[in-house]
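**Q** Sequence first, then the predicted structure:
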Amino acid sequence: MPAEITQQLNFNDEVTGLIYGYVFEPDTAARRIPSREVLNEFQSIEPGRGFIWLHVNLNHATAEKWLKKHFAMADFFFEEIRQGSRSTRIERQGEVLFAVLNDVIFRPEGGGEDAATLWLYCRPQLVVTARHKPVRLIENLFRKLDQLMPASPTALLVDLLEEQEDVLEQIVRQANLYVDAIEERLLSHHIKNNRTALGRLRRLLLRYQRLLAPEPAALFRLMSRPPAWLETVVVQDIRHFAEEFTVVLNDLVGLTERIRLLQEEIAAKQMEQNNRTLFQLTIITVLALPINIVAGFFGMNVGGIPFANNRHGFLLLVLIVTGFTLITAYWALRRRDND
């Protein structure tokens, strides 16, 4: 039987919704385990001598029941998931660490849902991550497990926080390149398109900022009153993460302000162009005014029309209209120069 079919059959046998299951032990590489071995491995871990990481697909009907039955997970975790809470935060719930992390794909041109949420439950000897849609944070961490070798559940949490920070850094970098390209086109004839693109990008960055920026109040409470089992070095790592994330957020705010200034500049250029077009139309209307007035008078079907019996009447009339038109043009252009 081909390898791909075998893997698919094994995946279908995974009735718990488990995607990844890993055992982490001191001075040992991470070891992947199937769901049928998870419970035995979890019960055999000695306190302070390792932990288990479970990554679960919440779309699986039995995932919640399996976690509650075998790992006594608190109800608040699943209530938060059902409420659809998506704002990034790390907080303490009793002696448990609860985190919500988000992953987004930068699509400045729009189209399609671009965000995925990861919920994390962390206590001594156990880390559970759950998602509805694939999350790049987990896939990136999965590829680095051999190099990272986290020594505790909170160390794995810190690694995930660093992945979230990398996601926001990439977004800021890509958005800067996108804005640079618009600045290069600023003097072109596509002002309207540039303004629309900048508006869409600004709304997108504000949404990313809302999704990816951790709630400061929850983070402050965690750092001021961490659980008793949380190592001091991990609290320092979380504080360091908060400082680095603040720097990235400042870059994002600066980029948003830069986009706003570009929007104002484009709006000013567009207004100037509209004013120039309106002035040109006004000039044309003013220049056509003398001939319209004269034509209206001479079109009256009454007696006493001047030059009616003069064989040079038409030429005289053209000269009069031309003179009035030149005077009107001089007055209008002089007013423009004075303005």
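**A** Structure's in. What do you need?

**Q** Could you use CA atoms for every contact and neighbour count after this?
**A** Will do.

**Q** Name the next helix or strand following the longest helix seen in the chain along the chain.
**A** Assignment by DSSP state H gives helix 232-298 as the longest helix of the chain. Sequence-wise, the next helix or strand downstream of helix 232-298 (DSSP states H and E) is helix 313-338.

**Q** Now do that next one against helix 232-298: the angle between them, please.
**A** Helix 313-338 runs at 160 degrees relative to helix 232-298, counting by axes from the mean of the first three to the mean of the last three C-alpha atoms, to 10 degrees.

**Q** just checking, what packs against helix 313-338?
**A** Secondary-structure packing of helix 313-338 (3 or more C-alpha pairs under 8 Å, 6 or more residues apart in numbering; DSSP states H and E): helix 232-298.

**Q** just checking, what packs against the helix it packs on?
**A** Using 3+ C-alpha pairs under 8 Å, 6+ apart: helix 232-298 touches helix 153-184, helix 191-212, helix 216-224, helix 313-338.

**Q** Tell me which residues touch residue 38, please.
**A** By C-alpha atoms under 8 Å, 6 or more residues apart in numbering, the contact set of residue 38 is residue 21.

**Q** That one belongs to a helix?
**A** Yes: in this structure, residue 38 lies within a helix as judged by DSSP: H, G, I helix; E, B strand; the rest coil.

**Q** Take this one as well and set it beside the first:
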Amino acid sequence: MSETLQLPPIAVFELDGAGGAAPSSLEDLPQSDAGSNGFEFVWIQLQRDNAEALEWLESGSDLDGFIREALTAEDTRPRCTVHGDGAIINLRGVNLHEGAEPEDMISLRLWVEKRRVIGVWRRPLYAAADLMASLERGIAPASPGDLVAKLALRLVDRMEPTVADLHEQIDEMEDVLDDPEASFSRSDLADLRRQAIILRRFISPQRDALNTLAIEDLDWLTERDRSRIREAADKTTRVAEELESVRERAAIVHDQLLERRAEQMNSYTLLLSVVAAIFLPLGLLTGLLGINVGGMPGANSPWAFWIVTASLVVIGLVLAAFFRRAKLI
């Protein structure tokens, strides 16, 4: 992305369950009673490092310590944990900020209950920004479960271009392998494999988390919610399968690259062996003729040097013809 994403450190929305949403504030929440003031539930998005947001979580949110700890944990993996009448859901999205690595995935922690969804983020996610933009267009989630499903679907939608880019990179590498004159850096292949492995490490648990939420016995989850969550889980599964495909193709390309280099090394070794085999007898002859003892034939003949040289050339040609006939060169 060329632009830098900016999200408000505290964002509160009151949703009426019919596609409408209105901005609110943390100060208005104690006086608001969802279901009686014209809205069905509230969506609260908080930046973890914001002092006011942390203060509200600690003293104004009526959340117990387990939930607060889960929402503000330093490191998280995708999961779904039912706690009382609600669920803690951790999701991950690719890092699309300028200059960032996509596999440096960004977490979104959610506490979801019947009348309230609390999301905590450390770095802004484009998927959350997409959903906030849809609220402004009058396309708001109808329920907390629908909100989770929409977030999960947007996370997957944002992942798909990254996965498609990995496929394009591996396609180019496979094309290069078909051209004996072309080559590519092994570090590029290693980087691609690393990206696919890291992305899949988080995407697979995310699929499991969504599937877990879809089957949990929570009375605020409607059949429509469960259907949308399963849809998000299925789409996440497809992305995980695509990443597995990239990883397997990268492994095949790596093996083919090693085989190609091994063949090149074998051909070079064979060529050196043939050259050594041709010059070994020639070296033996010149060594014998170069010993400093009496009785060397042709020592006093002006034609001896040329006769020896011609003999060596003939022997070399005969040996080269032999190796060529044996298909060694």
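**A** It's in. All of these numbers come straight from a predicted model, not from anything done at the bench.

**Q** Quantitatively, what TM-score do the chains reach?
**A** Superposed pair, TM-score by TM-score structural alignment, normalised by the length of structure 2: 0.85. Supporting alignment: 321 aligned residues with a C-alpha RMSD of 3.0 Å.

**Q** about what we covered before: using JSON lines, lay out the helices and strands packed on helix 232-298 of structure 1 together with distance to residue 8 of structure 1 and mean neighbour count.
**A** Listed next are these as JSON lines, based on distance: least, C-alpha to C-alpha, whole Å; neighbours: other C-alpha atoms under 10 Å:
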{"stretch": "helix 153-184", "distance to residue 8 of structure 1": "28", "mean neighbour count": "18"}
{"stretch": "helix 191-212", "distance to residue 8 of structure 1": "34", "mean neighbour count": "17"}
{"stretch": "helix 216-224", "distance to residue 8 of structure 1": "41", "mean neighbour count": "15"}
{"stretch": "helix 313-338", "distance to residue 8 of structure 1": "76", "mean neighbour count": "13"}
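
**Q** circling back: the longest helix of structure 1 vs structure 2, average distance?
**A** Following superposition, helix 232-298 of structure 1 is found to deviate from structure 2 by 2.3 Å on average (mean C-alpha distance after the TM-score superposition for structure 1).

**Q** which residue numbers in structure 2 go with that helix?
**A** Using TM-score structural alignment, the residues of structure 2 aligned to helix 232-298 of structure 1 are 223-289.

**Q** the helices in the stretch 1-150 of structure 1, which residues?
**A** Taking DSSP state H, counting those that start in this stretch as the criterion, the stretch 1-150 of structure 1 carries its helices at 3-12, 35-44, 63-71, 75-83, 136-148.

**Q** Please tabulate the helices and strands packed on helix 232-298 of structure 1 in JSON lines, including the columns distance to residue 82 of structure 1.
**A** Below are those laid out as JSON lines (distance: least, C-alpha to C-alpha, whole Å):
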{"stretch": "helix 153-184", "distance to residue 82 of structure 1": "22"}
{"stretch": "helix 191-212", "distance to residue 82 of structure 1": "18"}
{"stretch": "helix 216-224", "distance to residue 82 of structure 1": "20"}
{"stretch": "helix 313-338", "distance to residue 82 of structure 1": "65"}
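
**Q** Out of these, which gets nearest to residue 88 of structure 1?
**A** Nearest to residue 88 of structure 1 among these is helix 191-212 (5.6 Å), distances taken as C-alpha to C-alpha.

**Q** Now do stretch 210-217 of structure 1: distance to the chain's middle.
**A** Distance of stretch 210-217 of structure 1 from the chain centroid (C-alpha atoms, centre = their mean, to the nearest Å) equals 13 Å.

**Q** ditto for stretch 250-266 of structure 1
**A** 14 Å.
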